[in-house]
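Participant: Next input, structure requested:
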Amino acid sequence: MAHELQFYIDGAWVDPITPKTLDVIDPSTEEAFAQISLGSAADVDRAVAAAKRAFPVFARTSRQERLALLRRILEVYKSRAGDIALAVSREMGAPRKFALESQTGAGEAHLARMIETLETFEFERIKGTTLIAKEPIGVVGMITPWNWPLNQITCKVGPALAAGCTMVLKPSEIAPLDAIIFAEILHEAGVPKGVFNLVNGDGPTVGTAISSHPDVDMVSFTGSTRAGVLVAKSAADTVKRVHQELGGKSANIILPDADLKRAVTKGVAGCFGNSGQSCNAPTRMFVPLDRHDEAVGYAKAAAETFKVGPADAESTMLGPVVSQVQYDKIQKLIESGIAEGAELVTGGPGRPEGLNRGYFIRPTVFARVTPEMSVAREEIFGPVLSILTYETEEQVIDLANDTVYGLAAYVQSGSLDRARKVASQLRTGNVHINYPAWDTGAPFGGYKQSGNGREYAEFGLEDFLEIKGVIGYEAA
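Facilitator: Below you'll find the model as predicted:
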């Protein structure tokens, strides 16, 4: 039985209390290909009540019981990888291979890492005569985005289960089908009823109901900074923990001793990956002033190798962006770059040649960008790169830090010591030196308006735990 029009509550697929549907749009065609139900505050009440009932028992499960559960989830997840990838490809436009290897693969990697983390995590220790205990925080509300859906779902559900929490998940209503499959996976793996609950819906209704609910002990949100502010305000009256992974405008500093061609070429690829829809994308490229024109040539050549097309076409490297709203926002920002005096190197407004429908963006590079321009300050969330210049190391560090965001930064250098010195001065949650491999063991999260709290491995697990001190636990 298909579950698109149902919610997963208390271990069963149930109909919404008040029927209301929403079309799911394929961004490659702009056509609806599925429908989901939109939930209400009453549906959230039902899900939270189930999670609250399940918490006392699940919180007392042993490490070995939770490890066995996570291992079963991982095995079922692997068996459904093809289904997940197809759903992600159709609902948010990821090319088929990318949807399987990167989007779906990210979820598998996080589940595997959380199993490894839980095997050795220290929940209790003695300090003097006091027991320091880390205990599950309680019922967690989870609100996840459309751009890396499985990455963010597994980054929340995995550590919550490892901690002994129960939860209610609201995935993005724009890309909800992968989450429905994920709920089916958890059901098949034998997650106890009430531990995991899924309610689809929009932010103003279901998101607000979750974040303001008095029986939700923590809300974990990933999305835009604007929406994150609304979640935090909604949560404030009940003084719950608020974990946020928000927007970014990441700097990519190419130091004078770097291999410029390699650094620029890989920087373009990093910016354009997932059609530019990554909060930590290196969208501001800083190059030495005296090598600006050379860098622009490399960037133009790199950008023009990216073939844009429908998600199901084998030759497609970049699929569409997710929605009409995103398409219009990106077009407006590209036009602002031109109007504000940036040099359009390649790309620009409109769809790529030969594509007359679908939310396709021309891979775009701007040069001679100055720090006050909109394309240098706003999170575009599309395949748009801004190239800025600097003259000294001190200046580029100041320019990189001159943003309300602080999620990630990138440093390229021929000297590891020099790159480390620059990295230590950047106000961001992550710094990537010389394009390293992705590390699921590194903490992920931001400074400033990029959020608070951390995800991945033990850092993610810690965020779902309360700390209790039992004084006098040991005899003096």
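Participant: rest of the way, CA atoms for contacts and neighbours
Facilitator: Will do.
Participant: What ranges does the stretch 351-476 of the chain have for its strands?
Facilitator: Ranges of strands in the stretch 351-476 of the chain, per DSSP state E, counting those that start in this stretch, are 364-367, 384-390, 408-412, 430-433, 451-452, 465-470.
Participant: Please enumerate residues in contact with the second one?
Facilitator: Contacts made with strand 384-390 from outside it, assessed by CA atoms under 8 Å, 6 or more residues apart in numbering, are listed as 268, 271-272, 276, 283-289, 292, 296, 334, 363-371, 375-376, 396.
Participant: which stretch among the strands of the stretch 351-476 of the chain comes nearest Trp13?
Facilitator: strand 465-470 (28.9 Å; CA to CA).
Participant: Nearest to Ser172, out of the strands of the stretch 351-476 of the chain?
Facilitator: strand 451-452 (18.7 Å).
Participant: What is the closest one packed up against?
Facilitator: strand 241-245 (3 or more CA pairs under 8 Å, 6 or more residues apart in numbering; DSSP states H and E).
Participant: what's Met340 in contact with, if anything?
Facilitator: Careful, residue 340 is Glu and not Met. Residues counted as contacts of Glu340 (CA under 8 Å, 6+ apart) are Met373.
Participant: measure it to Leu399 for me?
Facilitator: 19 Å (CA to CA, to the nearest Å).
Participant: From the contacts of strand 384-390, keep the buried residues only.
Facilitator: Neighbour counting with 16 or more other CA atoms under 10 Å marks 268, 271-272, 276, 283-288, 292, 296, 334, 363-371, 375-376, 396 as buried within these.
Participant: Please narrow these to those residing in helices.
Facilitator: By the criterion of DSSP state H, membership of those in helices covers 268, 271-272, 292, 296, 334, 375-376, 396.
Participant: out of the strands of the stretch 351-476 of the chain, nearest to Phe7?
Facilitator: It's strand 465-470; of those, that one is closest to Phe7 (CA to CA) at 27.0 Å.
Participant: chain center to the closest one, what's the gap?
Facilitator: 29 Å (CA atoms, centre = their mean, to the nearest Å).
Participant: Next, the structure of the following sequence, for comparison with the previous one:
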Amino acid sequence: MHNLQKFYIDGQWVEPQGEQVLDVLNPATDAVVSQIRLGNESDVERAVAAAVKAFPAFSQSSKEERIALLERVVECYNARLEDLAQATTEEMGAPIEFSRNLQVMAGLSHIKVALSLLKKTDFSEQIGTTTVVKEPVGVCAMITPWNWPLNQITCKVAPALAAGCTMVLKPSEVAPRTAHIFAEILHEAGVPAGVFNLVDGDGPTVGAALSAHPQIDMVSFTGSTQAGKQVSIAAAENLKKVSLELGGKSANIILDDADFAKVVRRSVKEMMANTGQSCNARSRMLVPESRLAETIEIAKAAAESVVTGDPSSTATAMGPVVSALQWQRVQALIQTGIDEGAELVAGGTGLPDGLESGCYVKPTVFAGVTPEMTIAREEIFGPVLSIMTYKDEEDAIAIANDSIYGLSGAVFSADLERAKAVAGRIRTGMIHLNGASTDARAPFGGYKQSGVGREWGHYGLEEFLETKAMFGAVPRD
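Facilitator: This is a model prediction of the structure:
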């Protein structure tokens, strides 16, 4: 068992003030794999004070110094790849190959992108006789989730370091070990004392204290829409900057000219990746009414072929959901789908065959889902796909947009121009055309109740910068 009962504050591992110990469980086995301490307001005060103290010097560090620092972070991260992968699988149940190839490498890509951007970013421009400069926003609070732990930590920390900000991270208490290893990486890389600080704790205590703290200049939060609203309310007291990456209920529109055998199968597999625990999961599949029977047949076979089981096995495609609490929530929503009259095509409630313990969910597919059903509206955050039908393109667009969320989506068509035309009318921050993957250099974020601001690439870097106009800085000719 890993003892993680210290916080990283002001360049060293320190004893917390909070006394409550929390067991971190492996969702595949229900075994205790780590223990952390839950911080309190005193721990937050200490961490914020360290970040405040470190800000004047780090904010004035040269671009070259920060480039050298991020280069060392990349080097030290590369040395811990397997440690990070094992921790991810152990804590949140991602299959080990998924952890190695996607979870951990996503984190590395964000650091490399921040480094590349820093090398080519000019933090000032001239407008007439005015010089406009980009400066670090200040002391940042970062509150991150368990579902893509390294992805969400690095896409905040790396651009913040590139910008010259100092920070306090509260990782998810459900999956904290990856964050502790990352703190060790930053320490090894020589991040100056106080620039990066880590405090474990829960949202209502540590998260709330960070969001409301008068010396925090910005909160960057990833999590549920409901929690994001609470962060916004707390942050409003002193009008600090807020960046929110929240929930989604993304639509996957398959147009009538797509290759259904290929696209439906692929879409089901992608929905089950990370056990459906991705905010941008395309959980609503929209197909023409005339192609429903064919879609059901393909989707059923695809779902039933997903190898669910021990995440430490390289043969496993889908591990457990993250916790017993999450398992219960997903089970309740599957039952709601059945109760509201959706057709259960594959999966359903209970543990998958052959698995008698752990937080495993059957890869589940519903058909006959109508827009007013709970499973068409609520984010389930589990391996549950809803197949819905549309009459024509206009109907498909209307159904896709009928959501409080606007994070992601997809359009499949044999005609790329047709796909682009439909995508242009979907009210979301991201759209995948014909199965294109995400790009760490491009912006990630949503419309409506899916968030505020953008992460990744230069859009993510911009979030950690303030803009200053220095009038008369350039002499007139």
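Participant: Quantitatively, what TM-score do the chains reach?
Facilitator: A TM-score of 0.99 describes the superposed chains when it is computed by TM-score structural alignment, normalised by the length of the first structure; 475 aligned residues with a CA RMSD of 0.9 Å.
Participant: how big is the offset of the top helix by length along the first structure relative to the second structure?
Facilitator: Criterion DSSP H: the longest helix present in the first structure is helix 41-59. Taken over the aligned residues, the distance from helix 41-59 of the first structure to the second structure averages 0.4 Å (mean CA distance after the TM-score superposition for the first structure).
Participant: quick one: buried residues of that helix?
Facilitator: 41, 43-55, 58-59.
Participant: Give me the contacts around it.
Facilitator: Contacts of helix 41-59 of the first structure (CA under 8 Å, 6+ apart): 9-10, 16-17, 135-136, 138-139, 163-168, 192-199, 205-206, 209-210, 215-216.
Participant: Can you tell me the SS state at Ala227 of the first structure?
Facilitator: At Ala227 of the first structure the chain is in helix, as set by DSSP: H, G, I helix; E, B strand; the rest coil.
Participant: wait, what's in contact with it?
Facilitator: So Ala227 of the first structure contacts nothing (CA under 8 Å, 6+ apart).
Participant: Endpoints of stretch 445-458 of the first structure, how far apart?
Facilitator: Stretch 445-458 of the first structure: ends 13 Å apart by CA to CA.
Participant: go on, stretch 407-425 of the second structure?
Facilitator: 14 Å.
Participant: what range in the first structure matches that stretch?
Facilitator: Aligned by TM-score structural alignment, stretch 407-425 of the second structure falls on residues 407-425 of the first structure.
Participant: Distance from the chain centre to the matching stretch, please.
Facilitator: Taking CA atoms, centre = their mean, one finds the center of stretch 407-425 of the first structure at 24 Å from the center of the full chain.
Participant: tell me which residues of that stretch are tucked away?
Facilitator: By neighbour count on 16+ other CA under 10 Å, the buried set for stretch 407-425 of the first structure is 407-413, 419, 422-423.
Participant: Pretty sure Gly446 of the first structure sits against Asn452.
Facilitator: Yes: contact status for Gly446 of the first structure versus Asn452: in contact at 6.1 Å, counting by CA atoms under 8 Å.
Participant: Of these two, which one has the most company?
Facilitator: Using other CA atoms under 10 Å as the criterion, Gly446 of the first structure and Asn452 rank with Gly446 on top: 25 against 18.
Participant: how about the more buried one, what's its match in the second structure?
Facilitator: Counting by TM-score structural alignment, the partner of Gly446 of the first structure is Gly446.
Participant: Pull the contacting residues for its match.
Facilitator: 245-246, 405-408, 428-430, 452-454.
Participant: can we see that at 6 Å?
Facilitator: Counting by CA atoms under 6 Å, 6 or more residues apart in numbering, Gly446 of the second structure touches 406-407, 428-429.
Participant: what's the answer for Ala440 of the second structure, then?
Facilitator: For Ala440 of the second structure, the contacting residues are Trp456, by CA under 6 Å, 6+ apart.
Participant: how about 8 Å then?
Facilitator: 106, 109-110, 113, 456-457.
Participant: State the distance from it to Ala106 of the second structure.
Facilitator: 8 Å.
Participant: what about the nearest residue to Thr130 of the second structure once chain neighbours are set aside, how many residues close to it?
Facilitator: Spatial nearest neighbour of Thr130 of the second structure, chain neighbours left out: Phe471 (4.3 Å); criterion: CA to CA, 6 or more residues apart in numbering. As a burial measure, Phe471 of the second structure scores 13 neighbours (other CA under 10 Å).
Participant: likewise Tyr447 of the second structure?
Facilitator: Tyr447 of the second structure: 20 surrounding residues under other CA under 10 Å.
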